Each structure stands twice: as C-alpha cells, then as structure tokens.
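> Below are the sequence and a predicted model; questions follow.
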Amino acid sequence: MNRRTDDIINRTVIMNRLDSITSEMGIALEHSAHSPIFAEACDFACCICDEAGELVSQLSGIPILATAGSFSVKSVLRKFGTAITDGDVFIINDPYDGGNHLPDIGIITPVFYEDELLFFCVSRAHHGDIGGSTAGSYNPKATEIFQEGLRIPPTRLMKNNEMIMDVLELIRLNTRNPDMLTSDFLAQIGSNRLASRRIKDMLSTYSVATVKKAVTESLIQTETLTRQRIEAIPDGTYSAVDYIDDDGFQTEPVKIAVAVTIAGNRMLVDFAGTDAQVKGFINTSVVTATCAAGIAALWFLGKDIPRNSGAFRCIEVNLPVGSLVNPNLPAPMTLCTLTPASEIIGTIFKALDQAQTGRVSAGYHRYLGPSFYGVDPRNGRYYVGFSFCSLGSGGAMKGHDGKPYIATLSNFGGVKAPNIESNEVQYPHLTLHHEMDGDTAGAGEYRGGCGMKFAFEITADKGDVVNFGDGIKFAPYGLRGGQQGSLNRSIFVHDGENIIMESKEAPRHAVKGDRIYLNTSSGGGWGDPMKRPLQKVYDDVQDEIISLATAENVYGVIISEAGIDFEKTEKRRNNS
C-alpha cells in the first residue's frame, strides 16, 4: 500500500473508533445514572472535541446538546487556557457563556497523553432541578434568568482527579434534589473517564501524530463534502416565517423570520426580521440558536455528512443582538431547547424546501407537557418529574409518513418516553390512558404521525403542576399541499372542575385525585392527500388512524364493508 492509502485507512479506523467511544459514553451514562431523565428518557448527549474545542464526534445523544459541546469546551479554553492540567474536570451551564439553558449541565474532561492536551470528553445532560423559583427550573413566569436557577460559568469541579468539595457543595445547596444531582454528576464524570481511557488505549496503538492528522484531515474532508452539497443548491435567498404562540405574558404571537442565502459553496442563515427578545422564557441562547440552524441545514444537506465542526464551518449564522435568538442579559430562556429551537429548525426547513423539495419534513409536534413536584408519600422523598410520555408525532416527508410518538425536532427523536409502569413507580401518579388519537394526523400523499392522548391522576396528597410548551395556537405545518397537523390541548381537573391550561402557566396546586388530560399535536402532511395510495388509506382506516369520513372527505377514498369501492373512489377523486 502507498502512503495515501495508509492515511485513508488510518483516518477511517480512527474516526470510527472515536464514534464508537462516544456511543459507549452514552451507554455508560444511561446505565449508571440515578435520574429517570438520564436512565429512562436519555435526555443527554456525549461528544469528543479536539484540543482547540473543535467538535470531532457526537454519535450518542440528542443533537441540540451534542452540537453545543464545542461551545462549552471553547468557553473553558477561553477562561483557563494553559492552566488546564491532567486530572481536571470542568462544569458549565451558563447559556450566556457556552451553555444551552440552565438545566443542561456540561461536564468536560481534558485528555492528556504524554503530557500533551489532545482531546476533551464532554457529557451534557438535563438535570431535574438546578434551583430557581420553580422546582424543575422551568418557570413560565420568570422575567430574568436569575429566577430560573443557578448559573455556572466555566468552573473547575475536580483537580488532580479529586472533587473540589467547595464547588460541589455550592451547587448542591442551590438545588432541591442534591443527592440525585451529585449521583448524576458522578455518572457524567464516569462516562467521560471511560472515554478518556478508551482514547488513551487508541493512542497507545497509533502515534499522537497519526491521530492528530486523522482528525484534522477528517474535519477538512467533512468541510469539503459540505461545501460540495451547498454548491449543488441553486444560488438565491429562500425565506420563511413561523410563529410561537406567545411568551406567557403577551398574547401576540412571536415571529421567527429566516432567510437562507446560498452563494456558491457558502450558506448564510440570517434571522434578521425575527422579533425582539421577549419578557418570557422563550428567548434562546446563541448556542442553542446556532446549533438549531446547523441541525436544520445538515438534515437538508444529507445524513452522510459527519456531524462535526468541519460541517459547521460552512454554515454562517446571523443572530441579531437583542432579538429572540440573541437576547441581552438577563433575559430568561429555559424553554429554548424545545421552543424556539424546534421552530427555528422548522422555519429553516420551510425556507430550504423552496430551493429543493422533498429533502425535509413537514412540521413536527410542538412540546407541551407539565412538570410536577412535591413529596412522595410512599417514601417521604422530594420528587421532580417531567411528562416525557406526552410526546406528539413527526411530520411526513416525500416517501415517508411521519413517525408516531417521537420527540421534538430539536431532539430528533433522541429523547425516549419512559415505561409507564416505571413512571408510576418513580412518581406518585397513576396513568389513566396512553394511546394514539385518531383523525389527528396531518393529511397528505404522505401523512403525519397521529397525535397522542395521555392522562394521569395525582396520587400524592398534594403537589404542584407547571404546564410549559407551545403549539396551542399554531399547528405543525404541511408541505407541498399537505395539511397541517393538530394542536396541543391540556386540561387540569382540580376538585372536579375542568380547567383548560395555557401553554405557559405559573405553578398550580394539586391535590390527591386531580387529573391531567393531554392531547398532543400530530405531524403535518406532505403532498396532495388525493394522491395517497388507496391501500394506504384503507390500512389507515383499519388501524383507526383515520375515520371512514376522513377517508372519503379528505382522501377521496370510498370504503364499504366489502372494502374499497374503486368505481366511486375514482369518480370522487376525479371530481375533487
């Protein structure tokens, strides 16, 4: 073999090995964490960055967190620089300095080999509580970030592989579940330590120079591939807007405006025209907005492009200062990784679909679900729970119906729904029903996924419920003639009274026997419903995804007890 062939083989093996390490990090984190948010919902991400903070691998976890790992590492490098030593571990969550939002805490471990800093291992995970005025740290009535929880700038958590107890105690004293928080920190530290050990094993096989060359060349190769894909898109500016229901204070919708400009092999995602920052907690950090833009662009450009810094070099993002997507301190922003991150991705999809259709999906559901907290009467312990079971569904795209019961666009299905029985063990509530909601899927040649019906009853003597999210006023969009999905709806039954809940509410007191009913939004459809294959329409009726009336009135398919009436169907479709 010649030298060039050797380099290609080494690069392929080394990069795949780094991917396998990040995957193993995620498995370790899932299996060792205490919190159901980690162990059941898998609301975390793991990645590896090089010595300059460039993202190298992010195979495990949800992309809105993994992609942000580079920002956190660069914040650590800016603050500590050459003072970083072997045996250090850093912690960060500040959305104004390298973080997504306060509940997502990053643990960063530098990897030294032969006294040289070569990599950073990063685990970022959503913690159940990080302080603030509301348990769970989602406070829909917060007007500044100080009400949302503890801000942690880049901070050294361990030195010489020993915990700095003063730092840990400061964080513990500002949270409602300090033991669980500490346990989950240790799981993140352990996940990073495992990755560090695996990287050092690899470095004992390949020289440092070989590994560094493989990483550098891989980022360059990814950049080249990404630029080739951008260059294949017709030059021009493609614009779209979408709206968030409100910010929890004003009733007016909040606009997201996006203009995607393609010029040769460059892509600019410009948010000029997006509304100014708002009073409520739907503002988004620069990290989250930038990551959301990159996620949307790379979906469009192709799944075969590695999700590393080489790809993100090609995507310029303009975030006007003082806007919803780049607010001034101390704007609150805890909701941002759900809303508006998902809406940012969807708006970019709508813009890019104008350039080349069939490469992105119709609208996904918008998250809406309560958190709940109090003391569990079964064990006397304080609990903070989240309604991960109230997921909606995905939007359709050319060739594919929308996925049912999936996490929001910003999470790309990475967050999982907990097992119902496990959920009832972990929290004092009883699930009443959990099923698909018929006749909700956005119609189209390819239809969206159905919405869901989920309800549970509080079994603790008392507690509190916080509803947060969006999608009560604006439904997931359809594409190319596809119809919108359905809206979210929440009902709180308190002392026998039905209360329709807003999407962003202050905590409500709950008592034993109170119930929460959730109808989650469905995915939007793609293409003309009258072009949906007859057999698929028939199958949807049999599966109770749509009714006979919808089959006839929306899809133009007449179905009797004997099956499809082809003659009447042809006439119905021809006359529509």
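Received the coordinates, thanks. Numbers count the residues shown, from 1 in each chain.

> Could you use CA atoms for every contact and neighbour count after this?
Will do.

> can you pull out the helices in this protein?
Here the chain has its helices, by DSSP state H, at 3-32, 36-39, 63-66, 69-80, 165-172, 178-205, 208-231, 286-301, 309-312, 341-353, 420-426, 534-542, 548-553, 566-574.

> Identify whichever of those helices lies nearest to residue 380.
Taking CA to CA, helix 420-426 is the member of the helices of the chain nearest to residue 380, at 12.5 Å.

> Who are the packing partners of that closest one?
Secondary-structure packing of helix 420-426 (3 or more CA pairs under 8 Å, 6 or more residues apart in numbering; DSSP states H and E): strand 429-437.

> what about stretch 548-558, how long is it end to end?
8 Å (CA to CA, to the nearest Å).

> Tell me how many other residues crowd the closest residue to residue 550 other than its chain neighbours.
Counting by CA to CA, 6 or more residues apart in numbering, residue 550 lies nearest to residue 439, which is 7.3 Å off, once chain neighbours are set aside. Residue 439 sits with 21 neighbouring residues when counted by other CA atoms under 10 Å.

> alright, now check it against this:
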Amino acid sequence: MDQTTITHDPVTFDIIQSALEAVADEMFVAQRKASMSAIIYEVLDLSTSILDRNGEIAASGAGIPAFIGVLDKAIKGILNKFPMDTIRPGDVFASNDPYFGGVTHLNDMVLAAPVFHEGRLVAWVANIAHWNDVGGSVPGSMSAEATEIFQEGVRIPALRLFDEGRENSAVFDILYTNTRLPDFLRGDLWAGIAGLRIGERRVLELVDKYGGDTFEAAIADYMDLGERRARAALRALPPGTYDFEEEQDSGDIHKVSLTITGDAFVVDLQDNPRQKGSSNASREGTEIAVQLAFKAFTDPEAPGNGGFFRPLRVVTKPGTLFHVEAPGALGYYSEVEVRLFDMLLRALASYFPGVVPAGNFASICGTVVGGPHPDTGRHYTIVEPQVGGWGAWEGHDGPSGQFSGFHGETFNCPAEVAEARYGLTVDQIALNAAPGGEGQWRGGKGIDVHYRVRADHNFLSAGYTRARLPPWGIEGGLDGSCNYVELRRTDGRTERYAFATNVEVNTGDVIRVVTGVGGGYGDPRKRSKEAIARDIRNGYLTPERAAEVYGYVQD
C-alpha cells in the first residue's frame, strides 16, 4: 500500500503500539544477553523504554517498574541541558547523576539516544541498568555512612557518549578509570549501547513502514488512552482528603496527605523529615514511587505511559528526604522510595478496605559482598536485591519469596552462578520459617540464605528497612517478621545489621540473609485445620506455634 493512503485508523494505531512494546522487549533481551554482570543478566536489574520526541513514555520493556519510571525524567533532564535544536542523529547520552536527570543513585546508568527520521526527531530509545561499582569511598559504591554525593562515585551529568556518531573517548576513559571493576563496566556499558542501537533500528523500520505522521499520531493516541483510563478510575473514587502517617525503623514519622477529586490525584509530602545521610530520594524518584502506587490502586491493567499519569500531582518540599538538595547523598534512595510506595498503599488500604493486601517485607534488602576472589585474586563484587514474603488477603495466603512490588520483575541470582562468579559458597537457600503473619490466611514466607566467605579481607555492605517494624496484619491477622543480615563469625560470635558499610568478613564467616514474613489476614482461629497441618508438614510452622496461635493440637 502506498504510504500516503494510510489513514490514522484504530487498527493501524494498535499495530504500531503493540510493535513498540515488542521493540522495547527486544532492546531488553539484547542488553541482558550482552551484559557482563550477573546483576544485569541474571537478576535483570535493568529496564528499557521507547519515548516520544518530548520524552514521554510511549512503550516499556520488561524489568523493574521503578526503573521504567526513571527514563522519561532522564530524557527531560537531557533536554533541559541540551536544547532540542542541538540534538543530532548519532548522539548518545549518558547520565547517572540524580541532579542531572539520573534520578536514582550513581550505580544506575541511563543511556539514551534520539531517533531521527528524514531529519526529524520522532522518538527516543533509552535504558537503565545497575552497575556494580562506579567508584566512591567503598566497594560497590553504596555507603550508609555517606553524607554527600561526592563520596558515592563518579558523576556523569547528562553527557554525550557519542556526538553525531563520534565516540567521546574522554567520557569512556573517565568511566573505566573510576571503577574497581573496569572489565565488567566496559561490558555492561557496551551492552547498553547495543540495546539502544537495536531499538533505534526497529523504530525506524516502523516509521519507514507507516510514515512519520502516522507513527507520532499512534503514540499520541496511546497517551490519550492512558489518560482516559486514569480519569475514569478517578471518577469512580469517592472524593476527599485522606491523611496518614507511619513510624519508620529510625523512629522518624513519614506523613502523606492524599486529595482525590474527579480530575486529580494529589499527593502532598511536604511535612516530612529533613534529608540526612544516604537515605534520600530525588524529587523525580519520589514521583516514581507515587506513580507506582497510583497505578496499582486506580487501574493496574491500563497502559503505563505518560498519558496515564497526567491527573497525578506530587507536592514535595526541597531539603526533605523526599526532595533531596545538592550535595545530599542518595546511595540508599531505594529504601526511601519503597517505604513511600508501601506507606501509600497502607494509607489507601486504611481508607478503602479490601483493595490492598496485608503488609509485605517491603524492602529492596540490598546486599553487597566482595573482595579478592579466592581463586583468581581479582576484585569481585556481588550486588543482590532480595526476595521476601508478601501479605495475605481474603481467600489467599500471601506469596512467598517474591521481590517487592516496587522492585518488580526481577530474579534472585542462582546459587550456581553466585558460586561460579563470586568468592562465596552458598550453604543454604530456604524459606524463612520464623513465626509471624498468622491469620485465617497467612502471610508469605521470606528467605533464609547463607553465604559462606571463602577468602580473607572481604566486605559486606547492606541496606534493609522493615528491620524493626514488621509488615502489618489486617482484619485480625498477625504482623509478619522483620528483615535483617546476620554475620556468624568463625569464633561463634554473631552480629546483626539493618544497615552496614564495608564490614570486614573473612574465610569461614557466614553471611545470613533473612527477609520478612508477610502480614496475615483474618482471625487465626478461623484458619482451616488442613492448612495448619500443611504448614507444619512443610516446616513453615512448629506444633508449639500452631497451638499458641491457632489453638491447633496435632492428633
């Protein structure tokens, strides 16, 4: 068919929209398969997206939901620095700096490239992935003791990696020099570039086939669909203002005020603690946490594009932990954002019963271990987010061993890969049998994993929340259990941590990772005898605990 005869009909739009989702997925696969680090190719700590010419999300690939929300804000950060008329075909941009569109922390590198068709900018392709080490004061670049971003690694403030197709070797050299893992960083960087090139090629194939006007109209139509879905969901909610506050492990109180109208969903976070340490979030990162909660609550099945979030408004106060000001540190930004995401869902659950399950372990539980490899002597670093227990809801026990909803579609690193690539032995991977989360339907189980260190002068860094205050139960269900890291020394001593920075571990020491059991739902005395007996058989429940909580005594 002659391209000039193609009309802007719904079928053509649907084909283009579905094709963009497929392109974003292909970008994801290409980057995953080419990457050097297990945090990317096994854990899948990355995301990909296609955006319109103004940086609004048009289609997203697999990966972490919170990462997808970074990429539109990163493109806008690039456009704030580089006027649209200075962007050229062949340009590739990089940014990891939260104060220049990087959004998260310095370990997460955003790569982005404009897509031009016949001299006209029609789209952007972008990806983000966690790099194991970008320099800074400690291996792994994540320090709970950092007070300024300067201590956290090399900063790339939205720079051109390629200028009209010409490699900017100075930026590459800076990246390779400011890491303890140059070979891995090099491989992960070029894998990200390969993903962009695949995305650009496929987008241009679509534009060549359907024409630039039709392509852009299809994206605009998809955005409008997202907005219509969001506004329809808002109109179904009772209007009002809903206030909520929640104590954190530190003793700080986080507060939110939600205002729902027929046209807007306003989240006011101004009345919150001042920024401190490395547990802060950028203004844009805070917006991502709110976007995830907003979508989960209003219409989980709607398109997650820029249009869907048009009715959402987020209000923050500069200098608070939800709107860090330079030069504040952001190494553990994720724990701030997951705490916000979790608090918003809990707030909504308190005002709209039955919509949200009981509390879950709700932490990234970032665990960083490294040092000299016992077989090669080369420095290694393992970065592991952890799975845990989710809360129960009416009619269902909570899922066990899942990543938090904030962290999304990722995987744990298999024991075989961990032992082959890192200087550790995996003694145990098991579900956490700790008491907690009992109810008519019980919370899901966390994990109890033991890493045995194989060399001296290794290190452990970690950042866990819900280490003091467990996931909440609802409708009479019991609270779950907490997250923590326990060091078992060879001399019999044990040490327990929620946050730890560069703690020395040596040959034979065991790093025990424990994540929480989710909250329970309903009166425990109403749980079926068959379910209680099954939990005892599976080792999830002791007979003593069954008698105490459920009043159940085995025959």
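Structure received. All of these numbers come straight from a predicted model, not from anything done at the bench.

> coming back round to it: state the distance from the residue nearest to residue 550 of structure 1 to residue 452 of structure 1.
For residue 439 of structure 1 relative to residue 452 of structure 1 (CA to CA), the value is 11 Å.

> Return the distance of stretch 297-314 of structure 2 from the chain's centre.
Between the centre of stretch 297-314 of structure 2 and the centre of its chain there are 18 Å (CA atoms, centre = their mean, to the nearest Å).

> Give me the contacts around that stretch.
Contact partners of stretch 297-314 of structure 2, identified using CA atoms under 8 Å, 6 or more residues apart in numbering, comprise 56-59, 222-231, 233-234, 263-269, 287, 290-291, 294-295, 345, 348, 355.

> Buried subset of these as a PyMOL selection?
Selection of buried members from the contacts of stretch 297-314 of structure 2 for PyMOL, criterion 16 or more other CA atoms under 10 Å:
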select buried, resi 56+57+58+59+222+223+224+225+226+227+228+229+230+231+233+234+263+264+265+266+267+268+269+287+290+291+294+295+345+348
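
> Spatially nearest residue to the corresponding residue of structure 1 for residue 60 of structure 2, not counting backbone neighbours?
Matched to structure 1 by TM-score structural alignment, residue 60 of structure 2 sits across from residue 58. Using CA to CA, 6+ apart and skipping residues adjacent in sequence, the residue nearest residue 58 of structure 1 is residue 47, 4.3 Å away.

> same check, this time on residue 159 of structure 1
With sequence-adjacent residues excluded and distances taken as CA to CA, 6+ apart, residue 159 of structure 1 is closest to residue 88, at 4.7 Å.

> List the buried residues in stretch 473-488 of structure 2.
Neighbour counts over stretch 473-488 of structure 2 (16+ other CA under 10 Å) mark 473-475, 477-488 as buried.

> for stretch 97-113 of structure 1, same thing?
Result for stretch 97-113 of structure 1 [16+ other CA under 10 Å]: buried residues 97-112.

> Tell me if I'm right that the match of residue 60 of structure 2 and residue 66 touch.
Yes. The criterion here is CA atoms under 8 Å, and residue 58 of structure 1 meets it with residue 66 at 5.8 Å.

> what touches both of the two?
45, 46, 47.

> excluding its backbone neighbours, what's nearest the spatially most central residue of structure 2?
Residue closest to the average C-alpha location in structure 2 (CA atoms, centre = their mean): residue 407, at 3.4 Å. In space, and not counting its chain neighbours, residue 407 of structure 2 is closest to residue 64: 5.4 Å by CA to CA, 6+ apart.

> and if you look at residue 46 of structure 1?
The shortest distance from residue 46 of structure 1 to any non-neighbouring residue, by CA to CA, 6+ apart, is to residue 123 (4.5 Å).

> Which of the helices of structure 1 has the highest mean neighbour count?
helix 63-66 (a mean of 28; mean count of other CA atoms under 10 Å).

> what's the mean deviation for it versus structure 2?
Compared with structure 2 after fitting, helix 63-66 of structure 1 deviates on average by 0.8 Å (mean CA distance after the TM-score superposition for structure 1).

> what's that helix packed up against?
Against helix 63-66 of structure 1 (3+ CA pairs under 8 Å, 6+ apart) you get strand 44-50, strand 116-126, helix 286-301.

> got those as TSV, with distance to residue 84 of structure 1 columns?
Below are the helices and strands packed on helix 63-66 of structure 1 laid out as TSV (distance: least, CA to CA, whole Å):
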stretch	distance to residue 84 of structure 1
strand 44-50	14
strand 116-126	9
helix 286-301	23
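
> Show me what the residue nearest to the centre of structure 2 aligns to in structure 1.
Per TM-score structural alignment, residue 407 of structure 2 is aligned with residue 411.

> and that match, what does it touch?
Contacts of residue 411 of structure 1 by CA under 8 Å, 6+ apart are 62, 63, 64.
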